[in-house]
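A.B. asks: this one's sequence-less:
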């Protein structure tokens, strides 16, 4: 929503916590709705003002909404928690809605609302094996069991505790050619098939992400290839300070991820020379 006054516009920012049912848990995101997108520079300005790890920008489109994701530093190519936050805002605004389609340059995303929570359908990433010994020791830290490459670099560690204890070298991670570093392990203490993870993306301004939906586009196919005889639905736990809980399963060539989101508050941002006649 935006309100114009002379050469300045007030833009409504909705604050959301994604991948949690607690207002202090999960991953924070901002959501801004437009009738049509302003310039990329103006979107980046608003993302910087929002001071959220990611701000999802929405504009109506035939059959759904265009979506773009911005950190305070730059536009990024896919953000699960930003998408879930955007869907939660729209479902609250339009209670009769039970499904919404988002369209982006990096693929289309469907989000469904039901009694179990919000379910996102995301693209699965293609992975290839990486030789652990060819990676910097500052990254593997002598604990890496296996590694794989997709959008992100995946390091498999031997235990859940090692994932908790992993000490990221952010300088070394910034030098990697991948979007982010994923550290993961199979959780053999869980009742159902489960893996744990942490997610580091300092090159896009996120040292450690609290709860990362797009990580499972890599991790679900990775762990299913390791344990092909286990049932199709998995659980995942993100071992950040805030934590994140996920249910994930493969649906053809897509990932279905189910979780929760909490609308926290709304505020207004002031942007100079941003003319937007109505909200989406």
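C.D. replies: Sure thing, it's come through. Here the structure is a predicted model, which is why all the values come from computation and not from measurement.
A.B. asks: alpha carbons only for contacts and neighbour counts from here, please
C.D. replies: Will do.
A.B. asks: List the buried residues in the longest helix that the chain contains.
C.D. replies: When secondary structure is assigned using DSSP state H, the longest helix within the chain turns out to be helix 80-93. Residues 80-91 are the ones in helix 80-93 that count as buried (16 or more other C-alpha atoms under 10 Å).
A.B. asks: could those residues be laid out in TSV, adding distance to residue 129?
C.D. replies: Formatted as TSV, the entries for these read as follows, by distance: C-alpha to C-alpha, whole Å:
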residue	distance to residue 129
80	24
81	27
82	29
83	29
84	30
85	33
86	34
87	34
88	36
89	39
90	39
91	40
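A.B. asks: which one of the residues you listed sits closest to residue 123?
C.D. replies: Of all the buried residues of helix 80-93, residue 123 sits closest to residue 80, with 10.6 Å by C-alpha to C-alpha.
A.B. asks: Okay, that closest one and residue 5: tell me how far apart.
C.D. replies: Applying C-alpha to C-alpha, to the nearest Å, the value for residue 80 to residue 5 is 34 Å.
A.B. asks: for residue 113, same thing?
C.D. replies: 36 Å.
A.B. asks: Settle it for me: which of the two has more neighbours?
C.D. replies: Each of residue 113 and residue 5 has its neighbours counted (other C-alpha atoms under 10 Å); residue 113 has more, 18 against 12.
A.B. asks: Just confirm that one is within a helix.
C.D. replies: No: residue state for residue 113 (DSSP: H, G, I helix; E, B strand; the rest coil) corresponds to strand; a helix is not indicated.
A.B. asks: isn't it right next to residue 98, touching?
C.D. replies: Yes: Residue 113 sits in contact with residue 98 when judged by C-alpha atoms under 8 Å, with a separation of 5.0 Å.
A.B. asks: what residues do these two have in common as contacts?
C.D. replies: Residues touching both residue 113 and residue 98 by C-alpha atoms under 8 Å, 6 or more residues apart in numbering: residue 91.
A.B. asks: what about the helix or strand in which residue 263 is found, distance to the chain center?
C.D. replies: Counting by DSSP states H and E, the element that carries residue 263 is strand 261-272. Once both centres are worked out by C-alpha atoms, centre = their mean, to the nearest Å, strand 261-272 turns out to sit 19 Å from its chain's centre.
A.B. asks: second one coming, line it up with the first:
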């Protein structure tokens, strides 16, 4: 017996079509079996597919990459919030229960703001294979959820050509390469081949670590950030105690259903 599931695909942290990070969103009446949700995410072959259950502004959310379930995802939460706000136009704030606790989301005109937990990273020695993994030597490294490699300039970030197999062997969920920006405060790229994502177009959760680091380094509380993937994406990040407020725009792309 087959079932039909509504699905939408949207680009998060985008300023125009074909920018930002595409995510799929499936609204469910109840959780599907985990292997089925993973199979759907694998078939979608996007950085993340978000599954939701709930109503009236209160939801539970789970995120799957093509290879695994993850604890926190920014762009797919931004996309999921856009779907809910369009379905429930009377709502201005949403609450998502997740593996990373309660995540609150607020609509602000054509922008959406995520209220996410800080994920601090701490200084560490560069792993022995880091230079071979990314073809460049960073000024410094930090390790938290992800390994962060800090470089001096934007051009270095833009021209990195990492080796996916070597990057997958590094400590952490993935590798964040970052530097001060030329026209924004901070630029970055994010690589997570171990999670089935060779390069993520725009990574909200990475800024849970980047924001406290760069706010302290630059002496700011608000950052304008740009992820330098091929698609590119823009984020506004505010440090507020142990929370990071991440703001971006969502561009809907398609709506339909899947049959499994």
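C.D. replies: Ah, there it is. All values derive from a computational prediction rather than experimental measurement.
A.B. asks: Please state their TM-score.
C.D. replies: Once the chains are overlaid, their TM-score stands at 0.95 when taken by TM-score structural alignment, normalised by the length of the second structure; 260 aligned residues with a C-alpha RMSD of 1.6 Å.
A.B. asks: follow-up on the earlier one: quick one: the strand holding residue 263 of the first structure to helix 80-93, angle?
C.D. replies: Counting by axes from the mean of the first three to the mean of the last three C-alpha atoms, to 10 degrees, strand 261-272 of the first structure points 90 degrees away from the direction of helix 80-93.
A.B. asks: Identify each buried residue in strand 261-272 of the first structure, please.
C.D. replies: Of all the residues in strand 261-272 of the first structure, those buried under the rule 16+ other C-alpha under 10 Å are 261-263, 268, 270-271.
A.B. asks: Pull up the aligned stretch in the second structure for stretch 156-170 of the first structure.
C.D. replies: The aligned range for stretch 156-170 of the first structure in the second structure is 150-164, by TM-score structural alignment.
A.B. asks: Show me which residues of that stretch are buried.
C.D. replies: 150-151, 154, 157-158, 162-164.
A.B. asks: Those: which two are farthest apart?
C.D. replies: Based on C-alpha to C-alpha, the longest span within those runs between 154 and 164 and measures 21.1 Å.
A.B. asks: shouldn't residue 120 of the second structure be in contact with residue 146?
C.D. replies: No: when contacts are counted by C-alpha under 8 Å, residue 120 of the second structure is not listed as touching residue 146 (9.7 Å).
A.B. asks: who has more neighbours, these two?
C.D. replies: More neighbours surround residue 146 than the other of residue 120 of the second structure and residue 146, with 23 against 17 (other C-alpha under 10 Å).
A.B. asks: Next up, the contacts around the residue nearest to that one when sequence neighbours are not counted.
C.D. replies: With C-alpha to C-alpha, 6 or more residues apart in numbering as the criterion, residue 146 of the second structure has its nearest non-adjacent residue at 4.4 Å, and that residue is residue 172. In this structure, residue 172 of the second structure makes contact with 143-147, judged by C-alpha under 8 Å, 6+ apart.
A.B. asks: what stretch of the second structure does the longest helix of the first structure fall on?
C.D. replies: Mapping helix 80-93 of the first structure onto the second structure (TM-score structural alignment) gives residues 74-87.
A.B. asks: Identify all contacting residues around the matching stretch.
C.D. replies: With contacts defined as C-alpha under 8 Å, 6+ apart, stretch 74-87 of the second structure is touched by 8, 10-13, 21-25, 48-50, 52, 57, 63, 91-92, 94, 105, 107, 112-114, 202-205, 248, 250.
A.B. asks: Point out the ones among those that are inside strands.
C.D. replies: Judged by DSSP state E, strands contain the following of the contacts of stretch 74-87 of the second structure: 8, 10-12, 21-25, 48-50, 52, 63, 94, 105, 107, 112-114, 248, 250.
A.B. asks: Can you tell me which of the residues you listed are buried?
C.D. replies: 8, 10-12, 21-25, 48-50, 52, 63, 94, 105, 107, 112-114, 248, 250.
A.B. asks: how long is stretch 176-195 of the second structure from one end to the other?
C.D. replies: According to C-alpha to C-alpha, stretch 176-195 of the second structure extends 14 Å from its N-terminal end residue to its C-terminal end residue.
A.B. asks: For it, buried residues please.
C.D. replies: Neighbour-count burial for stretch 176-195 of the second structure flags 176-181, 185-195 (criterion: 16+ other C-alpha under 10 Å).
A.B. asks: and if you look at stretch 138-147 of the first structure?
C.D. replies: Residues of stretch 138-147 of the first structure classed as buried: 139-140, 143-144, 146-147 (neighbour count, 16+ other C-alpha under 10 Å).
A.B. asks: Pick out the most distant pair among the residues you listed.
C.D. replies: Looking across those, with C-alpha to C-alpha as the criterion, the two at the greatest separation are 139 and 146, at 12.4 Å.
A.B. asks: Can you give me every residue that contacts the aligned partner of residue 133 of the second structure in the first structure?
C.D. replies: If you follow residue 133 of the second structure across to the first structure using TM-score structural alignment, you land on residue 139. If you count contacts by C-alpha under 8 Å, 6+ apart, residue 139 of the first structure has them with 168-169, 172-173.
A.B. asks: With distance to residue 49 of the first structure and secondary structure added, can I get these in CSV?
C.D. replies: Shown next, in CSV, are these (distance: C-alpha to C-alpha, whole Å; DSSP: H, G, I helix; E, B strand; the rest coil):
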residue, distance to residue 49 of the first structure, secondary structure
168, 28, coil
169, 28, coil
172, 29, helix
173, 26, helix
